[in-house]
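> need a 3D model of the sequence below.
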Amino acid sequence: MSENKTQKMLLDIVFVTIGCMLLAFAITSILKPNGLMTGGITGTSIILEQLLKINYSYLYYGLSLLVLLLAFLVFGKREAYKIITLSILFPILLILFEMNPSPLIENDTFLATIYYGIIAGSGCGLILKRGFSMGGTDTIAKVIHKKILPTMSMSQVILGVDTLIIITSGILFDRTVALYAILTQIVFIKSLDTVMFGLGSKTVKIEIITSAHEEVVAYIINEIRRGISLYDIKGGYTNETKRKIVSICTPREAILIKMYISRIDENAFVDLLPVMTVWGKGLGFQSIVETEGA
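Coordinates of the predicted model:
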């Protein structure tokens, strides 16, 4: 194993472990003691704990392994390999933190909502920044997208799954819990994006040069549901003519594209640029008609 690969592996271990510890701490020391709710497998586990009277950390472990199996059956071992580390490591840490919980905030639901979003979002951001997948809502959304709702984008499916979990919590618990859960998700996503991309724009332009451009184009159009532009370019060093793919998307979608490319072309060149705003037709873009008077 080369020195660079060894260094990358060590950094992966450090960042993923710290990310998992932050997330486990946020759940056991802030979310649970204050009766809060969130989306994903965490929220599902807490809901099932109320119904089945089984500790949510064990339910989380079972659901993680179930999602891992689902990923293997639907997408194959390559997709399952991406989430196997988190499917095993994080539930173990969650169980360990649950054995001796130390509440950070008590009797202040609003403050707990903010700090859970910050700490959990930061932990999740560290994990995703290293190219790993939590194996939760994202994987479930991929299965739904592929088998049931292929016409919807991944972001829409993920939002729909988390919304369904939050609505269910509002029915089983009370409306206030669901309303706080929405605030939690907003702070969580903001913190996650800040860790991954800093405080810059939330729309990005991704530029890709790859020998597998046909597969990447098909993935962006059919899976991510974004438009693309193609340019013929000539390398100054190699003097070779290649195709450059350009797309405007969200940071989360850019990470999904990057992870896909890394599996099919390790020599690909990808750069990401912040975009202040986009005027035109497209998911999340501002209509150019609305800006005419500006």
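> please make it C-alpha for all contacts and neighbour counts, starting now.
Noted.
> can you give me the strands for the stretch 101-250 of the chain?
Along the stretch 101-250 of the chain, counting by DSSP state E, counting those that start in this stretch, strands occupy 203-209, 229-234, 241-249.
> for Gly117, which non-adjacent residue is spatially closest?
The spatially closest residue to Gly117, leaving aside those adjacent along the chain, is Phe188, at 3.9 Å (CA to CA, 6 or more residues apart in numbering).
> helices of the stretch 51-200 of the chain, start to end?
Ranges of helices within the stretch 51-200 of the chain are 56-75, 77-99, 109-129, 137-147, 154-172, 175-197, based on DSSP state H, counting those that start in this stretch.
> so which of these is nearest Met1?
helix 77-99 (19.3 Å; CA to CA).
> quick one: that closest one to helix 109-129, angle?
Calculated by axes from the mean of the first three to the mean of the last three CA atoms, to 10 degrees, helix 77-99 forms an angle of 140 degrees with helix 109-129.
> next, the structure of the following sequence, for comparison with the previous one:
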Amino acid sequence: MKNKSNKKHMKWTKKQIYSFIAKVVFMTIGSILYSIGLEIFLIPNNVIDGGIVGISIITNHFIKLPLGILTFILNVPFFVFGYKQIGKSFALSTIFSVICYSIGVNFFNPIPGITKDILLASVFGGIIVGFGIGLIIRNGGSTDGSEVIAIIIDKKVSFSVGQIVMFFNFFILLFAGFIFGWDRAMYSLIAYFIAVKVIDIIVEGIDESKAIMIISERHEDISEEIMNRLGRGLTLLDGKGAYKGMETNVIYLVVSRLEIAEVKKIVNEHDEDALVTIGPVDVFGNKYKKKGMH
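Presented below is the predicted three-dimensional model:
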């Protein structure tokens, strides 16, 4: 009986199968884009990426081993070391991504760079690399062993994962300055920051969500105006002032980044003394959709 129940439990639904296939497809596309950004734009102009890939590019300058093989060799120990720390699913997704872009780097290596203009190469290389990495991260993977180490270190120090990765990359780009020249290191920094911004857009979405809380004595008027003008649903939370002990309602809603200005305008029209807090938030579920979008 136990074996039968386990087999049933292990069966995937059609939705899970389609979701898995979609993740594999998008991670493959992301890995290809990452490879193109590196081999067609950045590497031919001695502009490097951060992390293990950056270390691989620098190492490749001294050891003429194919970059794809070198990247894979340097990455694998980190994932094996951090397997228990980062989880099976994340580790397997990341290893798959590393294998894909390692193959892609070797495939695109013989193709000459599209441009010799270093600024153009840095900008467009950063965009393409960021787009590729963003697709991989959005679908549950990663591209670099340094991120795994950062996740492990993060549990023991007060710095965030992003700060630790930035710290690693600072020294990698600093070292690249001695090897390829300081102008190339600065262009690498440009490409890196562009890639980071594009990654944020792909992972978070252009229509980034923000959570807003509004504390006002005129919460009824403000709530009605927001629903009428923005078509957004909202929630009224019970609140009580600690100083005066007055009970009131706190308006809570989630809007897109582009709608924040309109919410501020509505609040100011009804109550200039209202307290408004705005912060980033991850959202999923149909209740976030505007009225009429269901």
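> related to what we said a few turns ago, any idea what the residue nearest to Gly117 of structure 1 aligns with in structure 2?
Under the alignment (TM-score structural alignment), Phe188 of structure 1 pairs with Ala195 of structure 2.
> now do the contacts for its match.
For Ala195 of structure 2, the contacting residues are 126-131, by CA atoms under 8 Å, 6 or more residues apart in numbering.
> now with 10 Å, please.
Residues in contact with Ala195 of structure 2 (CA atoms under 10 Å, 6 or more residues apart in numbering) are 49, 122-134, 189, 201.
> Ala178 of structure 1 maps to what in structure 2?
Mapped onto structure 2 by TM-score structural alignment, Ala178 of structure 1 lines up with Ala185.
> and its match, how close does it get to Phe178 of structure 2?
According to CA to CA, to the nearest Å, Ala185 of structure 2 stands 9 Å off from Phe178 of structure 2.
> could you check which of these two is surrounded by more residues?
Under the neighbour definition other CA atoms under 10 Å, Ala185 of structure 2 and Phe178 were set side by side, and Ala185 has more, 23 against 11.
> tell me if I'm right that that one and Ala176 touch.
Yes - taking contacts as CA atoms under 10 Å, Ala185 of structure 2 lies within contact range of Ala176: 5.9 Å.
> shared neighbours, those two?
Here Ala185 of structure 2 and Ala176 have 46-48 as joint contacts, going by CA under 10 Å, 6+ apart.
> next, format these as TSV and append secondary structure.
As requested, those are arranged in TSV below (DSSP: H, G, I helix; E, B strand; the rest coil):
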residue	secondary structure
Asn46	coil
Val47	coil
Ile48	coil
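> which residues does the closest residue in space to the match of Ala178 of structure 1 that isn't next to it in sequence contact?
Closest residue to Ala185 of structure 2 apart from its sequence neighbours, by CA to CA, 6+ apart: Gly177 at 4.8 Å. Neighbouring residues of Gly177 of structure 2 by CA under 10 Å, 6+ apart: 171, 183-186, 188.
> count the neighbours of the nearest residue to Val276 of structure 2 once chain neighbours are set aside for me.
In this structure, Val276 of structure 2 finds its nearest non-sequential neighbour in Ile214, 4.6 Å apart by CA to CA, 6+ apart. For Ile214 of structure 2, the count of nearby residues is 22 (other CA under 10 Å).
> and what of Leu65 of structure 2?
13.
> that one -> structure 1?
So, by TM-score structural alignment, Leu65 of structure 2 is matched to Ile54.
> what does Ser31 of structure 2 give?
Matched by TM-score structural alignment, Ser31 of structure 2 corresponds to Cys20 in structure 1.
> was I right about that match contacting Leu93?
Yes - counting by CA under 10 Å, Cys20 of structure 1 touches Leu93, with 7.2 Å between them.
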